[in-house]
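Trainee: attaching a predicted model along with its sequence, questions to come.
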Amino acid sequence: MWNKRHSLSIKLWFTIISAIIISVLFAYSLSQYYYKNLYVKKIKTDLVNEATKLGEDYQGGEITEDFMKRVEWFNSKNDSEVFVVNNPRELSACLPFEIDYDTLISEEERQLLLEGHAIEKEGYEKRFEQNIVAAVIPLMDEARLEGIIYTYIPVDSITDLLRELAARWLVATFLFLIVAIFLMTKWLKKLISPIKDIERAVHRISEGDYNIKLQVESQDEIGKLALAFNEMAQSIYLEEERKKEFLENVAHELRTPLSYVMGYTQAIKDGIVKDEEEKQKYLQLISRETQRLQKLLGDLMDLAKLDSEQVVFRNLPIAFAQFIEEVIAKYEPALKEKNLRLQAELDPDPIILGDDGRIEQILHNILDNSIKYTDMGGTISLSLHQQKDECELIIRDTGRGIPEADLPHVMERFYRVNKARSRFDGGSGLGLSIVKKLVEQQKGQIYIESVAQTGTKVRIVLPTIKDDWKL
């Protein structure tokens, strides 16, 4: 019974050896069958031809002594046994008064001979007490059967030849198996070696060693497997590094506001702050840091839900231009406070299918950044245009901009252009990460272009509803 716990090399070795043995046995059996049948058939044909040529010398009438001597001479020079039978008892196929007499030919065979046909025989012949292959041809004098030429070869000679062939075949097969096993063992070792390397690498990954790379030495399936493993290991390594960095960033983000809250609270509790005005200032700082913590935890929850695809989107048709105008209206106080000019060019045609709460969250994050990083008296502009089955929303500002080196990373989690991580002029670094996730969940794309000290352009492309869409 096949053991599932056997190694792959043993299974392959067993399978290949079994296939070789089965193939050799089948080939041997097939060769024995065809060799015996073709050889015996050829012997019968040769015997018939020999007897026929001898029979051509018979001219009819009584079989002469001279003819029989010629046959005897041929018999002495030939491997087969050849003789002439002219005994009436042999040719009459058992006369009624000699019914117990065993003849060389049967009544059916005698009829065939009378019709001029040659007879081929194979099997045990009681007269010779052995298995033979024989041929019989008639010697006819008009319609009278004067005699027969009987020629045969003992089957034992064929059996001896087949035995010799079998012996040589077995020796050759044994030598072939030795060579095949030797070459197959080396080949299997080379074949299994990269698989064992992959197995060892998998164990290392399970133990936490993710920075591993296999050598790809071939382009076959095993080579492709090793290449795929390297890609998987690299992905796991990067993911683990990202998780590690994420946890470090979370710890860092939480530690600072918590330290502020604990410090200010302890100062008030210990009575260090006695002035009421100073105490109110500390309480405002505690409130501000508490709100920062609340926002940070909210962002983390959003990201976790988006990553696990637990967020349920209630997609409904939205008249995008009207929706943007409603969101802009909420920013009038903030715009007046910084004396910022707002310009809007909104195409009324685009209708998108989306979750209004999540779309508003996208707009809030981008507009918050634009207002925060644009100096007093600056300009923020919005434009919306329909483009075939998509619409494009562009939000520009004349703010501080983003350095070229930081631009590819601004949508990464916890990434801040301000490396000092100041809580007074920067957020948690999660806002744009959430925006990117939300835009992608709405089957859209987001692009950011910026020039330091000049301004930033955010371009959002979203699919729109076709004209024939109905509620």
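Mentor: Yes, it's here.

Trainee: C-alpha only now, for contacts and for neighbours.
Mentor: Fine.

Trainee: verify the stated contact: Phe414 with Leu430.
Mentor: Yes. If you go by Cα atoms under 8 Å, Phe414 and Leu430 touch, sitting 5.4 Å apart.

Trainee: the helices in the stretch 51-200 of the chain, which residues?
Mentor: According to DSSP state H, counting those that start in this stretch, the stretch 51-200 of the chain carries its helices in the segments 65-77, 88-91, 107-114, 155-206.

Trainee: now render those as TSV, adding mean neighbour count and distance to Asp425.
Mentor: Shown next, in TSV, are these (neighbours: other Cα atoms under 10 Å; distance: least, Cα to Cα, whole Å):
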stretch	mean neighbour count	distance to Asp425
helix 65-77	14	121
helix 88-91	17	129
helix 107-114	16	120
helix 155-206	14	41
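
Trainee: CSV please, covering the ones you listed and showing distance to Gly401.
Mentor: Compiled in CSV, those are given as follows (distance: least, Cα to Cα, whole Å):
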stretch, distance to Gly401
helix 65-77, 115
helix 88-91, 124
helix 107-114, 114
helix 155-206, 42
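
Trainee: surely Thr151 touches Asn49?
Mentor: No. Applying Cα under 8 Å, one finds Thr151 not in contact with Asn49, separated by 10.4 Å.

Trainee: more neighbours, those two?
Mentor: Under the criterion of other Cα atoms under 10 Å, the comparison of Thr151 against Asn49 puts Thr151 first, with 23 against 15.

Trainee: show me the contacts for the more buried one.
Mentor: 47, 51, 80-83, 134-136 (Cα atoms under 8 Å, 6 or more residues apart in numbering).

Trainee: ok, now with 10 Å
Mentor: Going by Cα atoms under 10 Å, 6 or more residues apart in numbering, Thr151 touches 44, 47-48, 50-51, 75, 80-84, 120, 132-137.

Trainee: Provide the secondary structure category for the residue lying closest to Glu392 once chain neighbours are set aside.
Mentor: Using Cα to Cα, 6 or more residues apart in numbering and skipping the chain neighbours, the partner closest in space to Glu392 is Val461 (4.6 Å). Three-state assignment for Val461 (DSSP: H, G, I helix; E, B strand; the rest coil): strand.

Trainee: and the comparison structure, right after this:
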Amino acid sequence: MTGDKNNKPVQKSIRARLVGNFIIIILISVLAFEGLLIYFTRFYFYGNVESILTNQVRTASDFYAQYFSNVSLEVNIIDNTDVFWRQTNAQVQIIQKDGIVLLDSEGMGSEQKVQTADFKDAVQGEKGVWTGFIQGGGRKEHIMAVAYPLKADGEQVGVIRFVTSLSDIDRIIFNISGIFIIIGVVVVLVTIIISVILAHSIVHPLRDITSAAGMMAKGNLDIRIKKGRNDEIGVLSDTLNYMVTEVQNRERIKNDFISMVSHELRTPLTSIKGWASTIIDDEFTDREIIQDGLNIIVKESDRLTNMVEELLDFSRFVSEKVELDRQKTDVSQLIDYIRKHMITRAKKENINFTAVCEEIPEIDLDRNKLKQVLLNLLGNAFKFTQPGGNVALRAFHDQGQVVFKVEDNGCGISSEELPFVKEKFYKGKNSKSQTGLGLSICEEIVRLHNGELTIESRQGEGTVVTVKIPC
């Protein structure tokens, strides 16, 4: 419960950051999108108004140039006023080049001067457009004006200007913009709801993982995190489950190690202590029994030494402090050394032992480590082979690899035990191993050489151990 309470602020913070980030992204996106929609809506409506006014003012200008250019502008204004606004509902102004309005469809003439941008462009012989506000009826009115030059016999005599109110257009744009804003608000609200749901879907499994990790940290190694998805959170769950499994395995190895060491050390130490106590007894004078006792003490001391060596090797491999001393090695010399080393034991135990090496090129390897592997494998073969049996070591080159085969016709390994014989501290039913580390150490040495160690065996028929090391 403490872990949950301590983690709640973090979880709320994560949820708040996720929701906040989602909302910020959506707000920016919605605002940008709505801004573009409103801009293009305004552009579309204003563009239509401008296009209509432009067509009308050009028609009026062309009509004047074709039919009324033989009379002065002032006379035409007096005699043909309706000609200028016949084609439009907009306000029509006829303006002299100095800006004085000669005719206004809303009043005959005016002393006002027009100096807006559209008029200035029209005076220069181009179409002019201006959008702005004018004071009228006690209020400001939004208008658009399109001005166009009036020409007579190719010379500009004035400017015709069409003016229309944009109030109705602005009202339409305002209503459309309101609809867009309402839609945007709905989108933002829906996004907030979805963001909360998404944030919960992310934070909830993280909360479960955090809670489980807290229980693991307190020593509950039996707990497992249920994987609910195949994403980064699922990978995190798998990683924590794998981690706690490895911790359990290491805990088991540690317990097995302590149990094995305490058990294996007790037997030889008991023998050594018992015989040492017997020998130092002044009343005990049987020379032959004393000699037997000393032999047992030496034998048990050698047994302890071998066991300690295996444990030290195991410790170095576990801590990954082993480094290979690779040297150019003549495999035939190595096999010859092994043969000389084991032949005495073979004769003593009445076992037919052969060591054969075919032609193999020199390769880089740690000869002492490989020697340790072969002696260990041969030692196992001798242990499980009855007197009169056969043990053979053969080395040969095959497809870019040096292959070492140790073969015996001993008691073999059962199919139930075979998959486990290379595991650390494993001892089979018929095992004569002291620590159960020999084969696992051999496999580690072969692995450091980028090689492979395999075991094939049939109970009652014998065992073949193959070591392959790339050249």
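Mentor: Arrived safely, thanks for sending. This one's a predicted model, so the numbers in the text were calculated from it and none came from an experiment.

Trainee: mutual contacts of Thr151 and Asn49 of the first structure, please.
Mentor: The contact sets of Thr151 of the first structure and Asn49 overlap at 135, 137 (Cα under 10 Å, 6+ apart).

Trainee: could you flag which of the contacts of Thr151 of the first structure are buried?
Mentor: By neighbour count, with 16 or more other Cα atoms under 10 Å, the contacts of Thr151 of the first structure hold 44, 47-48, 50-51, 80-84, 120, 132-137 as buried.

Trainee: now, these that are in strands?
Mentor: Among those, the residues falling in strands (DSSP state E) are 81-84, 120, 132-137.

Trainee: from those, which is closest to Leu104 of the first structure?
Mentor: Val136 (9.7 Å; Cα to Cα).

Trainee: how about that closest one, what does it touch?
Mentor: Counted by Cα under 10 Å, 6+ apart, Val136 of the first structure has contacts 47-48, 51-52, 82, 84, 104-105, 109, 113, 117-121, 148-152.

Trainee: what's the match for it in the second structure?
Mentor: Taking TM-score structural alignment for the superposition, Val136 of the first structure sits opposite Ala147 in the second structure.

Trainee: and Gln333 of the second structure, what pairs with it in the first structure?
Mentor: By TM-score structural alignment, Gln333 of the second structure lines up with Gln322 in the first structure.

Trainee: now that match. Nearest residue, chain neighbours left out?
Mentor: Closest residue to Gln322 of the first structure apart from its sequence neighbours, by Cα to Cα, 6+ apart: Pro348 at 7.3 Å.

Trainee: next one: Glu125 of the first structure
Mentor: Asn131 (6.0 Å).

Trainee: and the one you found, how many neighbours does it have?
Mentor: Taking other Cα under 10 Å as the criterion, the count of residues near Asn131 of the first structure is 16.

Trainee: and it, how far is that from Tyr124 of the first structure?
Mentor: With distances taken as Cα to Cα, to the nearest Å, Asn131 of the first structure is found 4 Å from Tyr124 of the first structure.

Trainee: quick revisit: the residue nearest to Glu392 of the first structure against Ile395, yeah?
Mentor: No. The criterion here is Cα atoms under 10 Å, and Val461 of the first structure misses it with Ile395 at 11.7 Å.

Trainee: any chance you could list residues touching both of those two?
Mentor: With Cα under 10 Å, 6+ apart, Val461 of the first structure and Ile395 have common neighbours Leu384.

Trainee: ok so, going back, so which helix or strand takes in the match of Gln333 of the second structure?
Mentor: Take DSSP states H and E as the rule and Gln322 of the first structure turns out to sit in helix 320-329.

Trainee: right, and the helix or strand after that helix?
Mentor: Once helix 320-329 of the first structure ends, the next helix or strand along the chain (criterion: DSSP H and E) is helix 332-337.

Trainee: so where in the second structure does the very next helix or strand once past that next one end up aligned?
Mentor: Next helix or strand after helix 332-337 of the first structure toward the C-terminus (DSSP H and E): strand 341-346. The aligned range for strand 341-346 of the first structure in the second structure is 352-357, by TM-score structural alignment.

Trainee: tell me which residues of that stretch are tucked away?
Mentor: Going by neighbour count (16+ other Cα under 10 Å), the buried part of stretch 352-357 of the second structure is 352-353, 355, 357.

Trainee: cool, stretch 118-130 of the first structure as well?
Mentor: Buried, per 16+ other Cα under 10 Å, within stretch 118-130 of the first structure: 118-120, 122.

Trainee: which residues sit against it?
Mentor: Stretch 118-130 of the first structure has contacts (Cα under 10 Å, 6+ apart) with 40-41, 44-45, 47-49, 51-52, 102-105, 109-110, 112-113, 131-138, 148-156.

Trainee: let's see that with 6 Å instead.
Mentor: With contact meaning Cα atoms under 6 Å, 6 or more residues apart in numbering, stretch 118-130 of the first structure is reached by 131-137.

Trainee: if we can go back for a sec, overlap in contacts, Asn131 and Tyr124 of the first structure.
Mentor: Joint contacts of Asn131 of the first structure and Tyr124 (Cα under 6 Å, 6+ apart) do not exist.
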